[in-house]
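# Mind folding the following:
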Amino acid sequence: MVKFAVAITLACGTLVIPGVATADDAYRVSFNGYGPVKFGMTHVAAQRALGVKLVDEYPDADYPDCKFLSPKNGHAGVTFMLLHGHIARVDVSERAISTVSGARVGDSKESIMSLYAGRVLVTPHYYTAPDGSYLTMLSSDRKHGLRFETDMNRVTTYYAGTKEAIQFVEGCL
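Next up, the predicted model:
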């Protein structure tokens, strides 16, 4: 009976509430994807991996090869870019979701530079420079990347995905 009680305590200690990240949360952003959703998956495979339906954010948009999908339930602040039928990018707009290294929306530019020391390329933000910038880092194979958008030295949003997808400035452009 004691083993059962310990198992319940441990299970409660690792309970994951959708949309709320914890220190040991499996849903973090990496060069490969967001938790179980990996870049290159189809829409259906990503839904299956995430366990929730992904809905088109802009069903009337004029870009048939590019869509933005959001989880119908949970995972607040997470949006996926579907490019040519495959998950190409994950966008994060909420502080609750971190990268595998612990970076989050709201972090300072200096914090990101320190966390990823020597790996970040800083460029002016297309719309908000000189107050805003892009902090971009590529994977070792240079096929994927992570980009933080800053304004007034604070991360306002970030995304990870294919090298092509993280370069888009406005949606699918």
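# Only C-alpha atoms from now on, for both contacts and neighbour counts.
Noted.
# Can you give me the buried ones in the longest helix seen in the chain?
Counting by DSSP state H, the longest helix found in the chain is helix 2-13. Neighbour-count burial for helix 2-13, counted by 16 or more other CA atoms under 10 Å, picks out no residue.
# For it, name the packing helices and strands.
Helices and strands touching helix 2-13, by 3 or more CA pairs under 8 Å, 6 or more residues apart in numbering; DSSP states H and E: there are none.
# List the contacts of it.
The contact list for helix 2-13, computed with CA atoms under 8 Å, 6 or more residues apart in numbering, is empty.
# What is the subsequent helix or strand relative to that helix?
Using DSSP states H and E, the helix or strand that directly follows helix 2-13 along the chain is strand 33-34.
# Residues contacting that following strand, please?
The contact list for strand 33-34, computed with CA under 8 Å, 6+ apart, reads Tyr27, Arg28, Phe39, Arg89, Val90, Ala160, Gly161.
# want to put them side by side, so please do this one too:
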Amino acid sequence: MTFRNLAIALATSSALAGVTPPASAADWTLRFDGVGPLKIGMTFVQANAQLQRRLRRTPDDLRASEFCDYLETPGHPGINLMFVNDKLARVDVSRTGARIRGGVVIGGDESSLLPAYSSATKAPGAYDASETEWTLPSPDGRMAIRITTAAHHIAGAVGGDAKSVGYIEECN
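Purely as a prediction, here's the structure:
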């Protein structure tokens, strides 16, 4: 069996078994468990190593909370990371064109949410009732993705541990 045939066989058997293959480091699609090579639960040091040590902590006196740090991701505009107690707890995605699990794209039409997020809880936006928040828990309930829509377009998304995804603000 050639390598190509083996790869096709593995992909087919994974799809038939309902198993999602792990995301590659180059795949920056927002998932329940992270984005790209970054996984929810990683320490700051582990995440920083994945990003070639380009993350910079917020100085303690500038943080909203001593236990929380909210950082931009160098080289990936529109992707921000929330560390709580030095562990990656949430990923925020706001760049138009950024992808979210289920084939959803920031800037896309709200109707594209229906196939993958039909079981999501919908609620009015926390600050603007014309916005809609779609929250989908992971199968085990430990993680979630929350997508915000405005004017029937996807405006942004957050993914990570369910408690942190529930926060409206970054580090409060």
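# TM-score for these two?
Put the two chains on top of each other and the TM-score (TM-score structural alignment, normalised by the length of the second structure) is 0.78; 147 aligned residues with a CA RMSD of 1.9 Å.
# still on that earlier bit, mind listing which of the contacts of strand 33-34 of the first structure are in helices?
Using DSSP H, none of those sit in helices.
# Sort out which one of those lies nearest Glu57 of the first structure for me.
Val90 (13.5 Å; CA to CA).
# check contacts around that closest one.
Val90 of the first structure makes contact with Val29, Gly33, Tyr34, Val78, Thr79, Phe80, Met81, Tyr159, Ala160, Gly161 under the criterion CA under 8 Å, 6+ apart.
# what's the closest non-adjacent residue to it?
In this structure, Val90 of the first structure finds its nearest non-sequential neighbour in Phe80, 4.5 Å apart by CA to CA, 6 or more residues apart in numbering.
# Give me the buried positions along the helix or strand harbouring the one you found.
When elements are assigned from DSSP H and E, Phe80 of the first structure belongs to strand 78-83. Within strand 78-83 of the first structure, the residues that count as buried by 16+ other CA under 10 Å are Val78, Thr79, Phe80, Met81, Leu82, Leu83.
# Quick one: the residues you listed as JSON lines, columns for distance to Ile8 of the first structure too.
Formatted as JSON lines, the buried residues of strand 78-83 of the first structure follow (distance: CA to CA, whole Å):
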{"residue": "Val78", "distance to Ile8 of the first structure": "30"}
{"residue": "Thr79", "distance to Ile8 of the first structure": "33"}
{"residue": "Phe80", "distance to Ile8 of the first structure": "34"}
{"residue": "Met81", "distance to Ile8 of the first structure": "38"}
{"residue": "Leu82", "distance to Ile8 of the first structure": "39"}
{"residue": "Leu83", "distance to Ile8 of the first structure": "42"}
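# in the second structure, which spans are helices?
Applying DSSP H to the second structure gives helices spanning 3-17, 44-50, 114-117, 162-166.
# Trace the longest one over to the first structure and give me the residue numbers.
Residues of the first structure offer no counterpart to helix 3-17 of the second structure, counting by TM-score structural alignment.
# Likewise for the second one?
Aligned by TM-score structural alignment, helix 44-50 of the second structure falls on residues 43-49 of the first structure.
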